[in-house]
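K.L.:
just to be clear, the model below is a prediction. Sequence and coordinates:
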Amino acid sequence: MDHFLYRNGALHAEDVPVAEIAAAVGTPFYVYSTATLTRHFQLFDEALDGMDHLVCYAMKAASNQAILRTLADLGAGMDVVSGGEYARARAAGVPGDRIVFSGVGKTRAEIIQALEGGIRQFNVESEPEMAVLSEVAHGLGKVAPITIRVNPDVDARTHAKISTGKSENKFGIPISQARRVYADAAALPGIKVIGIDVHIGSQLTELEPFEMAFRKVAELTQTLRTDGHEITRLDLGGGLGIPYARSNEAPPLPADFGALIKRTVGHLGCEIEIEPGRLIAGNAGLLVSSVIYVKQGEDRQFLILDGAMNDLIRPAMYDAWHDIVAVEEPEPGHEQVAYDIVGPVCESGDTFAKGRMMPKLQAGALVAFRSAGAYGAVMSSEYNTRPLVPEVLVKDDHFAVIRPRPTFDEIISRDTIPEWL
C-alpha cells in the first residue's frame, strides 16, 4: 500500500500533485509520503502486539533526518551500521537507548562514539570485534550490552548480493560455534551478553527461510540458557520484501511475519527486536524524472531521462525492477510503446529498463519510479559531477524539501588544489 495515486488525471503524493513539486524543485527528485511511512511502521508494530518488542528501523534504507524523526516520533528505534548513521540518528532526536549498532566492521572510534553517546546494544559479528569492544568499553569504565549475531546457514532465496545468512557470507559467527563464543564472551570484562542476533538477507518473498532461522535461534536460546547464559533479547533482523513488480509479486505481510515470530520464539519470554527497512521506506518513495529526448535507434526507441544510475543505482547494480509510470495519467486505450529507458550518464549500465511498455511520451514528460524509497537516495552519488537530487517529504497537502540540490559551485568548492599546482 502507498499514497501515490492518480486523481483527475494527475499522479499525487498524498494530496500534492507530483507535477507541482517538479515545478518547484526541478527534476529529478525523490519524494516520500509521511502517511505511507507511518502506516508501514504501524503494521510491524501491530504485528508484534502482545509481545515486549521494539521495531528498530534499518536506516540504511533511507536515512534523511526527516524520515528518521517521523519514525522516531512513532516510537521506532534505529538500527545503524556506521558512526555516520549513529550521528544522524542522534541528530534526528533518537535517544541512545533506542539505537542498535550492527555491521561487520565497527571501528574503535565508532565503538567509543556509541559508548559515550549512549547505545541500546551492539550486535557483535565476530570474535575479534568482541575482544576489541570489551577492551574499549573496559578502558572507558563501561560495560557494553551485546547480542552475538549467529549465521544460521539458511538460504534466504534472494539476490546473491543481499543474502546474509549463508555460511559463505561475511556476516555473524557460525551457529555451530555459538556455545564456545558465548562462553568466551561471558569471561570478558567490558561486555554483557543479553541476547542473540540473526539476519539472513533482504527482499525475502517467502516466510520459510525466516522460520528455519528462527527455529534455530529458539533452539540455541534454550541451549545457552542451559549453559547458564541470561538470554533476554532476540534481535530477529528484517528483510521482508516489497512488491516491486506489482503484477507478479506478493510478499508476505508484516502480520504474517509477526505471527511467525510468535509461533517460533514467543514461548521463550524474550524481548523481540526486528529491523525492517525496505518495507517501511520502499513503497513510501518515488524518484521523479523528466524525459530529455525520445531517440529512435536501429531497432528500438530510447527514452532518455534526466535521472541516471547515480541517482538510482539499483537497476545497474542488481538488475532491479522498478515500475515506471507517467505522471500524467494515460487515457483509456492509449497507445503503448516499447522503450529502453535510460539516463544520460556515459555508461551502458545507465539503463533502467529494456523494452518497457509505456504510454507514448514526448520530451518534457514526467515519469515516476515507484518503490524507490529504499536504497535510492542513500546509494546515490555525484558521478559525472551530477548533483545529488533533492529529497522532498509530503504530509497531507503540503511538502518540504528535506535535502536541497547542491549547486555546481558547492560541489566543486569541496576540492582542494595542492599548492604546487
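P.N.:
Sure thing, it's come through. Residues are numbered from 1 along each chain as shown.
K.L.:
C-alpha only now, for contacts and for neighbours.
P.N.:
Noted.
K.L.:
give me the helices and strands touching the helix or strand harbouring Val325, please.
P.N.:
Under the criterion of DSSP states H and E, Val325 resides in strand 324-326. Packing contacts for strand 324-326, counted by 3 or more CA pairs under 8 Å, 6 or more residues apart in numbering; DSSP states H and E, involve strand 351-359, strand 366-369.
K.L.:
comparing those, which comes out most buried?
P.N.:
Most buried of the helices and strands packed on strand 324-326 by mean neighbour count (mean count of other CA atoms under 10 Å) is strand 366-369; its value is a mean of 23.
K.L.:
ok, back up a step: got TSV for the helices and strands packed on strand 324-326, with distance to Gly139 too?
P.N.:
TSV is the format used below for these (distance: least, CA to CA, whole Å):
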stretch	distance to Gly139
strand 351-359	51
strand 366-369	49
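K.L.:
so which of those strands gets nearest Leu268?
P.N.:
With CA to CA, the closest approach to Leu268 among the helices and strands packed on strand 324-326 belongs to strand 366-369: 42.7 Å.
K.L.:
quick one on the thing from earlier: closest one to Ile341 among the helices and strands packed on strand 324-326?
P.N.:
The minimum distance between Ile341 and those falls on strand 351-359, with 5.1 Å, by CA to CA.
K.L.:
show residues contacting the helix or strand containing Phe257.
P.N.:
Applying DSSP H and E as the criterion places Phe257 in helix 254-265. With contact meaning CA atoms under 8 Å, 6 or more residues apart in numbering, helix 254-265 is reached by Leu43, Phe44, Glu46, Ala47, Leu48, Leu207, Glu211, Phe214, Arg215, Ala218, Leu240.
K.L.:
and the comparison structure, right after this:
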Amino acid sequence: MDHFLYRDGALFAEDVAVSEIAAAVGTPFYVYSTATLLRHYHLFDEALAGMPHLVCYAMKANSNQAVLRTLAQAGAGMDVVSGGEYRRARAAGVPGERIVFSGVGKTAGEIRLALEGGIRQFNVESEPEMLVLNAVARELGVVAPITIRVNPDVDAKTHAKIATGKSENKFGIPIARAREVYRMAADLPGLDVVGIDVHIGSQLTDLAPFEQAYQKVAELTEILRGEGHDIRRLDLGGGLGIPYERSNAAPPLPTDYGAMVQRTLGHLGCEIEIEPGRLIAGNAGLMVSAVIYVKSGEGRDFLILDGAMNDLIRPAMYDAYHDIVPVIEPAPGVEQQPYDVVGPVCESGDTFARQRMMAPLKAGDLVAFRSAGAYGAVMASEYNSRPLIPEVLVQGDQFAIIRARPSFDEMINRDTIPHWL
C-alpha cells in the first residue's frame, strides 16, 4: 500500500496534488510520502514484536537525510555500507549505537571513522577485513563488536545482479568455514564476536529461500555456542520484495516474514536485526516526468520524456519494470495504445518500457513512475550533463524540497581547468 492515489481525476501524494509539485519544482523530480515510509517501517517493527529486535533501514536504497531522519525519529536503526553513508546517518541524527556497518570493502579509514564515532557492530565479510579491524581497534584502544557474515549457498531466485547468498557471490564467508573463522576471531583481542550475519539477496518474492538460510543459521548458532562463542545477535539482512508490477501476485507481507523468523530462530533467544531498504522506501516514492514529444516510428509510437536513464537507471540496468501512470487520470473507457517509453539520453538503453499499453498522451502531459523510492535518486548520475533531479518530501498537505536541482553553472563549475589550458 502507498499514499499516491487519484482524487477527482488527479494523482495526489498524500494530500498534495502531484501537478502542484511539478509546477513548483519543474520536471523530472522524485517525490516521497512520509506516511508510506512510516507505515512500512512500523509493519516490520510490529512483525518482530515478539522478539528483541532492531529494524535497521538499508540506507543504500534511499539516503536522503530527510528520509533518514523521518525513520530514525520513528526508532529505526541504519545499515550503512560506506563511510559516506555513515556520515549521512550521523548527520541525520542517528546515534552510533543504532548503526551497523556492512559491505565487503571497508577501508581502515572507514573503520576508524565508525569506531571513533560510535557503532553498533561491523558485519565482517572476510578474514583480511577482520585483521584490519582488529589492528585499528587495538590502535585506538577499543574493542570492536562484530558479526561475521556467512554465505549459506542458498539460491534466492532473484535477479543475478542482486543475488548475494550463493557460493559464487563475493559476499561473506562460506558457511562450511564458519567454525574456523569464528575461532580466528575469538583469538583477536580487538574484536568482540556478538553474532552471525546473513543476507541472501534483494527483491525476494518467496519466503522459502529465507527460511532455508535461517535454518542453516540456527544450526550454526547452536554449534558455535557449543564451542564457547557468545552468539547473542542474528543479523538477517533484508531483501523482501515489493510489487513493482501490480498485476502480479503480491510478495509475502512483513507479518508473514516475522512469523517465519519466529518459527526458525525464536527459540534461540537472540536479538534479531533486519535491514530492509526497498520494502520501506520503494513504494514510498514516485519519479514524475513530462512528455516532450510523441513520435511516430516504424510500426510503433514513442513517448519521449524529460526523465532519462541517468535519473532512474533500474530499467536500463536490470530490465526492471515500473508502472507508469498519467498524473491526470484517463476518462473511463478510454482505449489504450502501445508506446515505447523512452528518455532523451543518446543511448538505446535509455528505454523505460517497450510497447506499454497506456491511455493516449500528448506533449506536456505528466506521468509518474511508481515504486521509484528505492534505488532511484541514489543511483542517479549527471550523464549527458543532465543535472540531478530534485527530491521532494510530502507530509499530509505540505511538501518540501529535500534536495534541490543544481543549476547548470553549479554543475559545470565543479570542473577545474588545469593552468596549462
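P.N.:
Now that the structure is in, tell me what you want to look at. Just so it is clear, the structure is predicted and the values come from calculations on it, not from any experiment.
K.L.:
before we move on, back to that, and the helices and strands packed on strand 324-326 of structure 1: which comes nearest Thr70 of structure 1?
P.N.:
Smallest distance to Thr70 of structure 1 across these (CA to CA): 22.7 Å, for strand 366-369.
K.L.:
how much does the closest one stray from structure 2?
P.N.:
Following the fit onto structure 2, the mean deviation recorded for strand 366-369 of structure 1 is 0.1 Å by mean CA distance after the TM-score superposition for structure 1.
K.L.:
helices and strands around the very next helix or strand once past that strand, which ones?
P.N.:
Sequence-wise, the next helix or strand downstream of strand 366-369 of structure 1 (DSSP H and E) is strand 391-395. Strand 391-395 of structure 1 is packed against strand 29-33, helix 34-47, strand 398-403, with contacts defined by 3+ CA pairs under 8 Å, 6+ apart.
K.L.:
how near is Cys350 of structure 1 to Arg278 of structure 1?
P.N.:
If you look again at residue 350 of structure 1, you'll see it is Asp, not Cys. In this view, Asp350 of structure 1 and Arg278 of structure 1 are 23 Å apart by CA to CA, to the nearest Å.
K.L.:
which one's more surrounded, those two?
P.N.:
Using other CA atoms under 10 Å, the more surrounded residue of Asp350 of structure 1 and Arg278 is Arg278, with 27 against 20.
K.L.:
re the thing from before, in JSON lines, list the helices and strands packed on strand 391-395 of structure 1 along with distance to Ala160 of structure 1 and mean neighbour count.
P.N.:
Formatted as JSON lines, those follow (distance: least, CA to CA, whole Å; neighbours: other CA atoms under 10 Å):
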{"stretch": "strand 29-33", "distance to Ala160 of structure 1": "27", "mean neighbour count": "27"}
{"stretch": "helix 34-47", "distance to Ala160 of structure 1": "26", "mean neighbour count": "20"}
{"stretch": "strand 398-403", "distance to Ala160 of structure 1": "32", "mean neighbour count": "16"}
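K.L.:
the ones you listed: which one's closest to Phe302 of structure 1?
P.N.:
Taking CA to CA, strand 29-33 is the member of those nearest to Phe302 of structure 1, at 21.2 Å.
K.L.:
mind checking the longest strand of structure 1?
P.N.:
strand 285-296 (DSSP state E).
K.L.:
contact partners of the next helix or strand after that strand?
P.N.:
Scanning forward in sequence from strand 285-296 of structure 1 by DSSP H and E, the next helix or strand is strand 301-305. With CA under 8 Å, 6+ apart as the test, strand 301-305 of structure 1 has contacts from 289-296, 338-344.
K.L.:
before we move on, back to that, next, the buried residues of the helix or strand following the strand holding Val325 of structure 1.
P.N.:
Per DSSP H and E, strand 324-326 of structure 1 leads on to strand 336-342 as the next helix or strand towards the C-terminus. Within strand 336-342 of structure 1, the residues that qualify as buried are Ala338, Tyr339, Asp340, Ile341, Val342, counting by 16 or more other CA atoms under 10 Å.
K.L.:
by how much does strand 336-342 of structure 1 deviate from structure 2 on average?
P.N.:
For strand 336-342 of structure 1, the mean deviation from structure 2 after alignment is 0.5 Å (mean CA distance after the TM-score superposition for structure 1).
K.L.:
just checking, what packs against that strand?
P.N.:
Applying 3+ CA pairs under 8 Å, 6+ apart, one finds that strand 336-342 of structure 1 makes contact with strand 301-305, strand 351-359.
K.L.:
what's the closest of those to Thr407 of structure 1?
P.N.:
Among these, strand 301-305 comes nearest to Thr407 of structure 1, with 20.0 Å by CA to CA.
K.L.:
whereabouts in structure 2 does the closest one align?
P.N.:
The alignment of strand 301-305 of structure 1 onto structure 2 (TM-score structural alignment) spans residues 301-305.
K.L.:
please enumerate the strands of the stretch 51-200 of structure 2.
P.N.:
53-58, 77-80, 99-101, 121-124, 144-151, 173-174, 191-197 (DSSP state E, counting those that start in this stretch).
K.L.:
ok, and which of those strands has the densest surroundings?
P.N.:
It is strand 77-80: most buried of the strands of the stretch 51-200 of structure 2 by mean count of other CA under 10 Å, with a mean of 29.
K.L.:
distance of the residue nearest to Ile231 of structure 2 when sequence neighbours are not counted relative to Gly269 of structure 2?
P.N.:
Spatially, and ignoring its direct neighbours in sequence, Ile231 of structure 2 is nearest to Gly195 (4.6 Å; CA to CA, 6 or more residues apart in numbering). In this view, Gly195 of structure 2 and Gly269 of structure 2 are 12 Å apart by CA to CA.
K.L.:
and if you look at Arg98 of structure 2?
P.N.:
According to CA to CA, Arg98 of structure 2 and Gly269 of structure 2 sit 20 Å apart.
K.L.:
out of those two, which sits in the busier spot?
P.N.:
Looking at Arg98 of structure 2 and Gly269 with other CA under 10 Å, you find the greater number of neighbours at Arg98, namely 20 against 13.
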